[in-house]
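J.: Mind folding the following:
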Amino acid sequence: MTAVPPLDALLAAPLASPLAPLLAGLDERMPGLVALYEDLHAHPELSFQEVRTAGIVAARLREQGWEVTEGVGRTGVVGVLVNGPGPVVLLRADMDALPVREETGLPYASTATGTDPEGNEVPVMHACGHDVHVTCLLGATGQLAAHRDTWHGTVVAVFQPAEEVGGAPAMIEDGFLDRFPRAEVCLGQHVAPAPVGFFGTRPGPLMAASDSLRVTLFGRGGHGSSPETAVDPVVMAAAVVMRLQTVVSREIGASQTAVVTVGSLHAGTKENIIPDTAELRINIRSTTPTVRDRILAAVERIVRAEAAASGAPEEPEIIPFNAFPVTVNEPGATAVVHASLAEVLGGGRVFTLPQVITGSEDFGVFGTALGVPSVFWHFGGADPALYADVDPDSLLEDGLPATVPANHSPHFAPVPGPTIPLGVTALLAAAAPWLRNEAPGVR
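T.: Down below sits the predicted model:
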């Protein structure tokens, strides 16, 4: 494994020059891009509710000279820029935020609220960095439009809604394949809590599959003082939660990767009333079809067995939702992207990740639907000061320290100044081999 250079060396190393003509003027654009990022961060929107964000994206693309289509997959935006004959490259960013109350203390922190699919008012935060993704892609589209003499072909810029709940399939179902130029490669990125200057990807499986289940357990309500007259679904739910913890530890091999999480448990309205039902929302991460099937079967078995053991008057209801496949990077295209990122950003910044990430993505849906290679990578957005006491060589093997806020944390806050220009540069560097007809197999 290549050792990770010291963080100060990563940040001080100059960028290589192959993309210099395409990057010209990016420094001058940076104040506007940072202001855009702060605005997006302060005004997050839940999945399929990204109306304001989509409007900003569409307006910016039109100002840059792109052909723009709005309302794709409900709230998605697609920009197309044709620049002579050549390959078609898809670049993607996601736009939605999460029902999280922000606790970063930033001057542009979100105080927004929204209405979730169940009709509840919830706090909203860009806790996964999708505001960074939108900003970086708009920065890249601006550079492509301003420097058309440096490349040729067609770029399809996809601003996807609802990544957190599967917005990519919604765009495909809305006729994406027939409405826009068919890409020959799909490229995307995700900001991570790694230090600024870190870029990581890998050929083959990159991110885990995700399956979500909504489980309703049925009891028989009654007075809290007389539990013998009722069937308590709260106790039933507690037994299910505890038993599910054994699925990965006792039914999945130590060399295999899987996660089972109960992220939501709701039951009852008052402390002295035994309710009729309890609802659990369960999330499963897996990296192979065999492991996935085994976990899903184990979860269903446990839920039904615990209900039977509790004397439930009805069978549990188990409803799947929000399923994402494994994100797979095509090896040949990944080698091209890795080499281009290393050439432009510096070899000391770009790494091959040693294992599959247990987070999930629906980005791969585009490449699968189109039948073309796709490549996804992660790039650091964390303040290097958070890593002051961390051995850089341990990052790839040991993961992030517990003191660094991760994606979906109320404290997650990428540092925009260095993160955004590196993210813009990475998108352009990844696309460059195709837009210059230098990638293998490009016509």
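J.: going forward, measure contacts and count neighbours with C-alpha atoms only.
T.: Noted.
J.: how distant is stretch 264-280 from the center of its chain?
T.: 32 Å (CA atoms, centre = their mean, to the nearest Å).
J.: What strand or helix carries the most centrally placed residue in the chain?
T.: With distances taken as CA atoms, centre = their mean, Glu361 lies nearest the centre of the chain, 5.1 Å away. Under the criterion DSSP states H and E, no helix or strand holds Glu361.
J.: Please list all residues in contact with it.
T.: Glu163, Met207, Ala208, Ala209, Phe324, Pro325, Val326, Thr327 (CA atoms under 8 Å, 6 or more residues apart in numbering).
J.: Surely Ile172 is in contact with Gly73?
T.: Yes - here Ile172 reaches Gly73: they are 7.4 Å apart, a contact under CA atoms under 8 Å.
J.: out of these two, which sits in the busier spot?
T.: Neighbours were counted for Ile172 and for Gly73 using other CA atoms under 10 Å; Gly73 has more, 21 against 18.
J.: which one is that one nearest to, not counting chain neighbours?
T.: Excluding the flanking residues, the one nearest Gly73 by CA to CA, 6 or more residues apart in numbering is Met171, at 4.0 Å.
J.: would JSON lines of the contacts of Glu361 with neighbour count be doable?
T.: Shown next, in JSON lines, are those (neighbours: other CA atoms under 10 Å):
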{"residue": "Glu163", "neighbour count": "23"}
{"residue": "Met207", "neighbour count": "26"}
{"residue": "Ala208", "neighbour count": "25"}
{"residue": "Ala209", "neighbour count": "25"}
{"residue": "Phe324", "neighbour count": "24"}
{"residue": "Pro325", "neighbour count": "21"}
{"residue": "Val326", "neighbour count": "27"}
{"residue": "Thr327", "neighbour count": "26"}
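J.: Here is the second sequence; please produce its structure so I can put it next to the first one:
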Amino acid sequence: MVRRAAVAAVLVGTVNVALAQSNGLDGRLATPLNSLVATMYPELDALYKDLHAHPELAFGETRTATRLAREMRTLGFEVTENVGKTGVVAMYRNGPGPTIMVRTDMDGLPMEEKTSLPYASKTQTTWNGRETFVAHSCGHDVHMASWVGAARALVAMREKWRGTLMFVAQPAEEIGAGARAMLADGLFTRFPKPDTALALHTNPRPYGTVSYSVGPMTSAASSFEILFKGRGGHGSAPNKALDPIIIASRFVMDVQTVTSREKDPMAFGVITVGAFQAGSSGNIIPDSAVLRGTIRAYDSGVRTLLADGVRRVARASAIAAAAPEPEITIADNGYGVVNSDTVVARVEAALQSGLGKDKVARTRPLTTSEDFAEYGSEGVPLMFFLVGVFDPEEVSASNKSGGKPLYFNHSPYFAPVPEPSIKTGVTAMSLAVLSLLATP
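T.: Got it, this is the predicted structure:
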């Protein structure tokens, strides 16, 4: 603790000397900020690799949350743990001014990492009644390291701003339940309701770059689970059984006509079946099959149309086989993230000035979903932006005809390049927060 405090004091001294030569939030701020980030990076690298090697699943992020809480207390934040089960809220007050929320997600994914990195996760746990590996294959470890780094930078730069930092470490983003859990536990009543909320996410784009959209940034999502019922029997006598695998397979194929023939082709919408579970042996026809999937759309009307189609096709598939009616559960997992045009305008100017216009770009909305949108549903203006994590040359080669595809988030081979990715994340988030805080 003494060593960490000494390091923090050195960082504060270093940045204040440099900032004394800088006036306002312009390009000149980038030099002292970059120097500060370079000084702190070795510890952020160690933090990142520790988090990467020890991922935890939704609402089980106890080790992760404890580590992040400790980091924030060292910086002088007032920290509250166990908000929304495993969430962390860290407050830093620095005079009158806006309250800016910075969110990071914490949870990993129930999958095996296959990157062969020296710090690759080998963690295993029980999930949904079965043993599974756990991996940070969506980049939440990069998010957390950037979150801690931005907090360090902003505390070191506290003479340049006024207001309140509200750093939130949220659980269970991957299952779309963490934001709701924290809100239900009083995130905006026990603590100040922020004037703006910010979050970043890794993306398979060139490292050193930041991108975002104005307006819709992610899709809204629903999850579904369908239990198809049949009658078990011997594989040699299918006529004496009622095969639920055939019924479920028909559904998987036919449900795609809802998006290709019922949805407006100009409107985004997708139905994906991601899990198909049935049977135990090649010579046994099981008595049931379970499918799990997602529905995604930007528009609520499109999402409703797709959900109705899932129900209708599932029932039709069972009727075609003279099978019992399936059990269908569809749950809305959250809204789409909508970036505030006012917030984007202010942050964009700071990012372009601090990172360079060639490193900052507007992009199309993502087809993925994010429960960061829940905070927007409470009336808080949002900005969600992307940080590139791959070698620019690899990205360029991939974009050429016949190029090797890049590994996307949730791939077992997803492997961000840590140093430039985290440094950009820290710098971009620090600039974004500074652009929204009051100046002394």
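J.: What's the TM-score once they're superposed?
T.: In this superposition the chains share a TM-score of 0.91, using TM-score structural alignment, normalised by the length of the second structure; 414 aligned residues with a CA RMSD of 1.8 Å.
J.: What helix or strand is the residue nearest to Gly73 of the first structure located in?
T.: Taking DSSP H and E as the definition, Met171 of the first structure sits inside helix 167-173.
J.: helices or strands up against that helix?
T.: Judged by 3 or more CA pairs under 8 Å, 6 or more residues apart in numbering; DSSP states H and E, helix 167-173 of the first structure is in contact with strand 153-160, helix 364-370.
J.: JSON lines please, covering these and showing mean neighbour count and distance to Ala430 of the first structure.
T.: Converted to JSON lines, those look like this (neighbours: other CA atoms under 10 Å; distance: least, CA to CA, whole Å):
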{"stretch": "strand 153-160", "mean neighbour count": "24", "distance to Ala430 of the first structure": "12"}
{"stretch": "helix 364-370", "mean neighbour count": "19", "distance to Ala430 of the first structure": "16"}
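J.: With respect to Asp383 of the first structure, which of the ones you listed lies nearest?
T.: Closest approach to Asp383 of the first structure among those (CA to CA): strand 153-160, 26.4 Å.
J.: Sketch out the helices for the stretch 201-350 of the second structure, chain order is fine.
T.: 244-254, 256-257, 300-320, 341-355 (DSSP state H, counting those that start in this stretch).
J.: Dump those into a markdown table; add distance to Pro365 of the second structure and mean neighbour count as well.
T.: Below are the helices of the stretch 201-350 of the second structure laid out as a markdown table (distance: least, CA to CA, whole Å; neighbours: other CA atoms under 10 Å):
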| stretch | distance to Pro365 of the second structure | mean neighbour count |
| --- | --- | --- |
| helix 244-254 | 27 | 20 |
| helix 256-257 | 22 | 16 |
| helix 300-320 | 15 | 19 |
| helix 341-355 | 14 | 19 |
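J.: Columns distance to Ser411 of the second structure on top of those helices, output as TSV?
T.: Converted to TSV, these look like this (distance: least, CA to CA, whole Å):
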stretch	distance to Ser411 of the second structure
helix 244-254	22
helix 256-257	23
helix 300-320	26
helix 341-355	29
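J.: Out of these, flag the one nearest Val155 of the second structure.
T.: Using CA to CA, the nearest of the helices of the stretch 201-350 of the second structure to Val155 of the second structure is helix 341-355, at 18.5 Å.
J.: And the next helix or strand past that closest one?
T.: Moving toward the C-terminus from helix 341-355 of the second structure, the next helix or strand (DSSP H and E) is strand 360-362.
J.: for the second structure, longest helix please?
T.: helix 30-53 (DSSP state H).
J.: what's in contact with stretch 268-281 of the second structure?
T.: Outside stretch 268-281 of the second structure, the residues touching it (CA under 8 Å, 6+ apart) are 245, 252, 255-256, 259, 263, 285-286, 288-299, 302-303, 306.
J.: Now, of those residues, which are buried?
T.: Buried members of the contacts of stretch 268-281 of the second structure, scored by 16 or more other CA atoms under 10 Å, are 245, 252, 255-256, 259, 263, 285-286, 288-299, 302-303, 306.
J.: Strands - which of those land there?
T.: If you go by DSSP state E, these have Ile285, Ser288, Ala289, Val290, Leu291, Arg292, Gly293, Thr294, Ile295, Arg296, Ala297 in strands.
J.: Now check the first structure for the residue matching Leu291 of the second structure.
T.: Residue pairing (TM-score structural alignment): Leu291 of the second structure is matched to Leu280 of the first structure.
J.: repeat for Thr272 of the second structure
T.: Match for Thr272 of the second structure (TM-score structural alignment): Thr261.
J.: now do Arg158 of the second structure
T.: For Arg158 of the second structure, the residue aligned by TM-score structural alignment is Arg148.
J.: The closest residue to that match other than its chain neighbours and Leu395 of the first structure, how far apart?
T.: Distances taken as CA to CA, 6+ apart place Asn83 nearest to Arg148 of the first structure, at 6.8 Å, with adjacent residues excluded. Per CA to CA, to the nearest Å, Asn83 of the first structure is found 41 Å from Leu395 of the first structure.
J.: got it, and Ala413 of the first structure?
T.: 19 Å.
J.: neighbour-wise, which of these two wins?
T.: Ala413 (25 against 16).
J.: contacting residues around the aligned partner of that one in the second structure?
T.: Under the alignment (TM-score structural alignment), Ala413 of the first structure pairs with Ala415 in the second structure. Listed by CA under 8 Å, 6+ apart, the contact partners of Ala415 of the second structure are Thr115, Ser137, Tyr407.
J.: Dump these into CSV; add distance to Asp195 of the second structure as well.
T.: Output for the contacts of Ala415 of the second structure, formatted as CSV (distance: CA to CA, whole Å):
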residue, distance to Asp195 of the second structure
Thr115, 40
Ser137, 31
Tyr407, 36
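J.: Pull out the buried members of these.
T.: The neighbour-count criterion (16+ other CA under 10 Å) marks Ser137 among the contacts of Ala415 of the second structure as buried.
J.: Could you dump the contacts of Ala415 of the second structure into JSON lines with distance to Pro32 of the second structure and secondary structure added?
T.: Shown next, in JSON lines, are the contacts of Ala415 of the second structure (distance: CA to CA, whole Å; DSSP: H, G, I helix; E, B strand; the rest coil):
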{"residue": "Thr115", "distance to Pro32 of the second structure": "35", "secondary structure": "coil"}
{"residue": "Ser137", "distance to Pro32 of the second structure": "32", "secondary structure": "coil"}
{"residue": "Tyr407", "distance to Pro32 of the second structure": "34", "secondary structure": "coil"}
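J.: And the contacts of Ala415 of the second structure, which is closest to Thr125 of the second structure?
T.: Of the contacts of Ala415 of the second structure, the one sitting nearest to Thr125 of the second structure (CA to CA) turns out to be Ser137, at 16.0 Å.
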